[in-house]
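*Asks:* Sequence plus the predicted model coming up.
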Amino acid sequence: MAQTLNRRAFLSRSALLGCSLAASPLVTPVSFAAAPGDGRLVVIVLRGGMDGLDALRPYGDPGYAALRKGPFGVDRQAEVADLDGYFALHPALAGLMPLWSAGQLAAVHAVSTPYRDKRSHFDGQDLLEAGTADFSGGRSRDGWLNRLLTLLPGSDVETAYAIGRGSMAILDGQAPVSRWSPDSDLALSPQALTLARLVMQDDPAFAAAMEQAFALADGDGDAIAVEGGMREMMTMMNDDAAAARSAAGEIRMADFAAQRLRGDARIASFSINGWDTHEAQDRSLPRALSRLAETILALQKGLGGPIWKTTAVVAVTEFGRTARINGSGGTDHGTGGMMLLAGGALRGGRVVADWPGLDESALYERRDLMPTRDMRAHLGWLMHGLFGVSRSDLERVVFPGLDMGGDPGLLL
């Protein structure tokens, strides 16, 4: 009797097949690494420079009304987005208010990386992911999350997922990590089918793994047979890939991240694009913020209560944006910005900031929010609390040359 494998069991037990067949480039990969302990850390890179003054509006500062009017002002009737009488979430983030009320949402304002003045997305993202103060070590370097892994005794990695091309530089380095892409187009051409058959024929280990996957299948519903089942298997994968592409990419990344973090993985990082709001920001930024809120809520749902309680999610961006609105109804590349944090491991329900004020004399170069603390210090204290890494190692290895300063108490 032919052994059978249902759709769900096949896709969960034979990710290696996807690695062999994937051909499409990966724009935003998800990277994972397993590590000991119960803490989980998810780092979301917001590529394009999020406007922290719009995402988290300091309406209690008298200077804010002078800088931001019309659609960028705070509607006092939208009290659902008010946080503490001084700061208010953008209405597009209002869906996160239950997390705020539960103490599982926090923000850190007026922070930045050491990057200054040139305001290049490429340079800014390079330094954000490298975690260094400058380019003195060259651009081809490891990322700060990868350096963290080298300090975790007994850390291990997930089985490799190489669906698509590209990587998160934040996890590049000597410590091996697993990679997976939700955006690879698995529509299989006749050439891909031929390749799959050749792999099955010429790689006994691969064929044996596939046989084992079929043998482990429970055989219920929508099953395919091992013997002569190659084309049926490919058709099944095509159908599922088409269905997956109809869902939002960020939600698929969050769902997959949650799945892995419920198992051996302890660290996940992925990126969300769409934060470069030079014009019509009142139309483009709400869309990006809604995607971010949905992604965070998907992580919460996917992780479930016990795992969520050990998790910190942090969203970071390469720089903030100008304090004033430009002539196109947008904002230009700036300096100081905001980090958004979520998770059951947080001591949330608060905005952490050494607020510099928004008077023109208080602005950086009279144009940007003045950063008052290095973003890396907050990241360092998160890793110290989640993984028990010493401050000296964080300042020496993960963020070389950084003085983390006092503990802001971000974690319970």
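*Replies:* Happy to help now that I have it.
*Asks:* From here on, just use CA atoms for contacts and neighbour counts.
*Replies:* Noted.
*Asks:* Look up which helix or strand residue 289 falls in, please.
*Replies:* When elements are defined using DSSP states H and E, residue 289 is found to belong to helix 281-308.
*Asks:* for residue 266, same thing?
*Replies:* strand 265-273.
*Asks:* quick one: that strand to helix 281-308, angle?
*Replies:* Interaxial angle, strand 265-273 versus helix 281-308 (axes from the mean of the first three to the mean of the last three Cα atoms, to 10 degrees): 170 degrees.
*Asks:* just the strands in the stretch 251-400 of the chain please.
*Replies:* Taking DSSP state E, counting those that start in this stretch as the test, the strands found in the stretch 251-400 of the chain are 265-273, 311-317, 337-342, 350-352, 373-374.
*Asks:* want to try JSON lines for the ones you listed, with mean neighbour count and distance to residue 32 as columns?
*Replies:* Formatted as JSON lines, these follow (neighbours: other Cα atoms under 10 Å; distance: least, Cα to Cα, whole Å):
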{"stretch": "strand 265-273", "mean neighbour count": "23", "distance to residue 32": "5"}
{"stretch": "strand 311-317", "mean neighbour count": "25", "distance to residue 32": "14"}
{"stretch": "strand 337-342", "mean neighbour count": "26", "distance to residue 32": "19"}
{"stretch": "strand 350-352", "mean neighbour count": "19", "distance to residue 32": "28"}
{"stretch": "strand 373-374", "mean neighbour count": "20", "distance to residue 32": "25"}
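*Asks:* Tell me which of those strands sits nearest to residue 257.
*Replies:* In terms of Cα to Cα, the element of the strands of the stretch 251-400 of the chain nearest to residue 257 is strand 265-273, at 6.5 Å.
*Asks:* Below is structure B, check it against A:
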Amino acid sequence: MAIDRRLFIKAVLAMGGLSLGGSWAWETRAEDSGRLIVIFLRGGLDGLFAFSPVADSQLASLRPTLARTVIERGIPLGSSGFAAHPACAPLAELFQTGELAFAPCAGSIDTSRSHFLAQDIFELGTGRTRGASGFMSRAASELGGAQDSISFTSAVPLAFRGTVMPEVAQFGTSRFNLPSGRFLEAIRQTHAGEPSGAALEQAIATEAAIAAALAEGAMERGADQGAAATSGFARVARNMAKVLRRNPRFSLAFVDIGGIDTHANQETILERALSSLSEGIVALRSELGSAEWQRTQVLVCSEFGRTVRENGTGGTDHGHGGLMLLAGGAVRGGRMLGGFDGLNDTRLNEGRDLPVSLDWRDVLGGALQASFALDEAALDRVFPGRPGRRLES
């Protein structure tokens, strides 16, 4: 009897993706097709914390607390003048093996500093705050049904709304909501001394830090728009990869995560968040396997960056230009994209933020073109009004 694909996906995801390693696979890959996975970080990531311009003499004075670790123990990123925070060590390794490129000053034309407007502008991909369709739906339409799309989110995101809708696969929240008291202690004792115990303690600490930040007003409620926190992303990424590996026709994929809107206590929160993000991207690489990774591009970005100067509460505020990562076996990595003009006030947007020197529509457009051989006219339909800057191949 025929198997309904949508119901089958929901069934295996309900079991945590554990059955996906079996013999089920209903499609074969179209020849010479690539894959694009978009990881959207809701909340405004401080990219300067993750990948820092340590060669710039002003970094230490602008960020006397937040830059200390990366200045002392950062991992150099080639000759770019940047170093990766130790929490991003797996990403630095991908850079060194030529499987990751980064743009420190990427973003959109939006200057509102509003999470919601900036997120809408990104997901619509038109440079506007309203529209009938998102860029991933339009990209799927341009592929004409030759490829399938999937969104690992709680609902269809704005990026995928339109005439071509994706499968929606939710792995569940990364938040534990564990009981307190004796029951929690019993669970901890059961896992003590095991790898699962260390993971449990890290997740509990991360959730506690996020809860404290919310209580103190250090993070804005609602900026995540329902996206799961980063603490569980490595698990989610492994399950995503299992789905994608067994079903190669899912060539467009989207996932969003949150917990990065750090107005205070940023070092504690972001160290854990970036560690989970890095582990998740490496988990994608491992679980996809060599053949699937070689046809994959993973784009990681946030709606905007943060202020260059740290504030008085150990955090940063909403900014403009931010970090974009492009990883994958199909990426020419080991390089910086879009340039960087330094931290001098005269080089900053409004004297406080990194400027936008690279429009993310051009990066997305380049990834779509490389993955699916879309021509310029098709890219203009996916991203109307895009600057059309070509990246070096």
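*Replies:* Cool, the structure landed. Worth saying up front: this structure is predicted, and the values here are computed from it rather than measured.
*Asks:* Give me the range in the second structure that the strand holding residue 266 of the first structure lines up against.
*Replies:* Counting by TM-score structural alignment, strand 265-273 of the first structure lines up with residues 250-258 of the second structure.
*Asks:* mean shift of that stretch relative to the first structure?
*Replies:* Compared with the first structure after the fit, stretch 250-258 of the second structure shows a mean deviation of 0.8 Å (mean Cα distance after the TM-score superposition for the first structure).
*Asks:* Work out the gap between that stretch and the centre of the chain.
*Replies:* 9 Å (Cα atoms, centre = their mean, to the nearest Å).
*Asks:* still on that earlier bit, if I take the strand holding residue 266 of the first structure and strand 311-317, what angle do their directions form?
*Replies:* 30 degrees.
*Asks:* Counting by contacts, list what strand 265-273 of the first structure packs against.
*Replies:* The contact analysis (3 or more Cα pairs under 8 Å, 6 or more residues apart in numbering; DSSP states H and E) places strand 265-273 of the first structure against strand 30-34, strand 40-47, helix 249-261.
*Asks:* The longest one packs against which elements?
*Replies:* Of the remaining helices and strands, those touching helix 249-261 of the first structure by 3+ Cα pairs under 8 Å, 6+ apart are strand 265-273, helix 281-308.
*Asks:* and what of the shortest one?
*Replies:* Judged by 3+ Cα pairs under 8 Å, 6+ apart, strand 30-34 of the first structure is in contact with strand 178-180, strand 265-273.
*Asks:* which outside residues touch the last one?
*Replies:* When contacts are taken as Cα atoms under 8 Å, 6 or more residues apart in numbering, the neighbours of strand 265-273 of the first structure outside the stretch itself are 28-36, 38-48, 157-158, 168, 170-171, 250, 253, 257, 261, 288, 292.
*Asks:* what's the matching residue for residue 272 of the second structure over in the first structure?
*Replies:* Under the alignment (TM-score structural alignment), residue 272 of the second structure maps onto residue 287.
*Asks:* Is the nearest residue to that match once chain neighbours are set aside in a helix, a strand, or coil?
*Replies:* Spatial nearest neighbour of residue 287 of the first structure, chain neighbours left out: residue 92 (7.6 Å); criterion: Cα to Cα, 6 or more residues apart in numbering. Residue 92 of the first structure falls in the helix class when you classify it by DSSP: H, G, I helix; E, B strand; the rest coil.
*Asks:* residue in the second structure matching residue 92 of the first structure?
*Replies:* Using TM-score structural alignment, residue 92 of the first structure lines up with residue 87 in the second structure.
*Asks:* what's the answer for residue 355 of the first structure, then?
*Replies:* Residue pairing (TM-score structural alignment): residue 355 of the first structure is matched to residue 340 of the second structure.
*Asks:* which residues touch that match?
*Replies:* Here residue 340 of the second structure is in contact with 104-105, 357 (Cα under 8 Å, 6+ apart).
*Asks:* hang on, the earlier thing: could you report the neighbour count for the residue nearest to residue 287 of the first structure?
*Replies:* Applying other Cα atoms under 10 Å, we find 18 other residues in the vicinity of residue 92 of the first structure.
*Asks:* How about residue 8 of the second structure?
*Replies:* Neighbours around residue 8 of the second structure, by other Cα under 10 Å: 12.
*Asks:* Same question for residue 27 of the second structure.
*Replies:* 12.
*Asks:* Kindly report the same for residue 10 of the second structure.
*Replies:* 17.
*Asks:* and what of residue 321 of the second structure?
*Replies:* Residue 321 of the second structure - counted by other Cα under 10 Å - has 31 other residues nearby.
*Asks:* Just to check, it is in contact with residue 353?
*Replies:* Yes: counting by Cα atoms under 8 Å, residue 353 is a contact partner of residue 321 of the second structure at 6.8 Å.
*Asks:* Could you name every residue contacting both of those two?
*Replies:* Counting by Cα under 8 Å, 6+ apart, the shared contacts of residue 321 of the second structure and residue 353 are 305-306.
*Asks:* list the contacts for the closest residue to residue 319 of the second structure other than its chain neighbours?
*Replies:* Using Cα to Cα, 6+ apart and skipping the chain neighbours, the partner closest in space to residue 319 of the second structure is residue 306 (4.0 Å). Shown here is residue 306 of the second structure, whose contacts under the criterion Cα under 8 Å, 6+ apart are 44-48, 316-322, 353.
*Asks:* Which among these count as buried?
*Replies:* In terms of neighbour count (16 or more other Cα atoms under 10 Å), the buried residues within these are 44-48, 316-322, 353.
*Asks:* export the strands of the stretch 251-400 of the first structure to a markdown table and tack on distance to residue 231 of the first structure?
*Replies:* Below are the strands of the stretch 251-400 of the first structure laid out as a markdown table (distance: least, Cα to Cα, whole Å):
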| stretch | distance to residue 231 of the first structure |
| --- | --- |
| strand 265-273 | 33 |
| strand 311-317 | 41 |
| strand 337-342 | 44 |
| strand 350-352 | 55 |
| strand 373-374 | 54 |
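*Asks:* With the first structure overlaid, how far apart is the helix or strand harbouring residue 94 of the second structure on average?
*Replies:* For residue 94 of the second structure, the element it lies in under DSSP H and E is helix 89-96. Taking mean Cα distance after the TM-score superposition for the first structure, the mean distance separating helix 89-96 of the second structure from the aligned residues in the first structure is 2.0 Å.
*Asks:* Thank you kindly, that will do.
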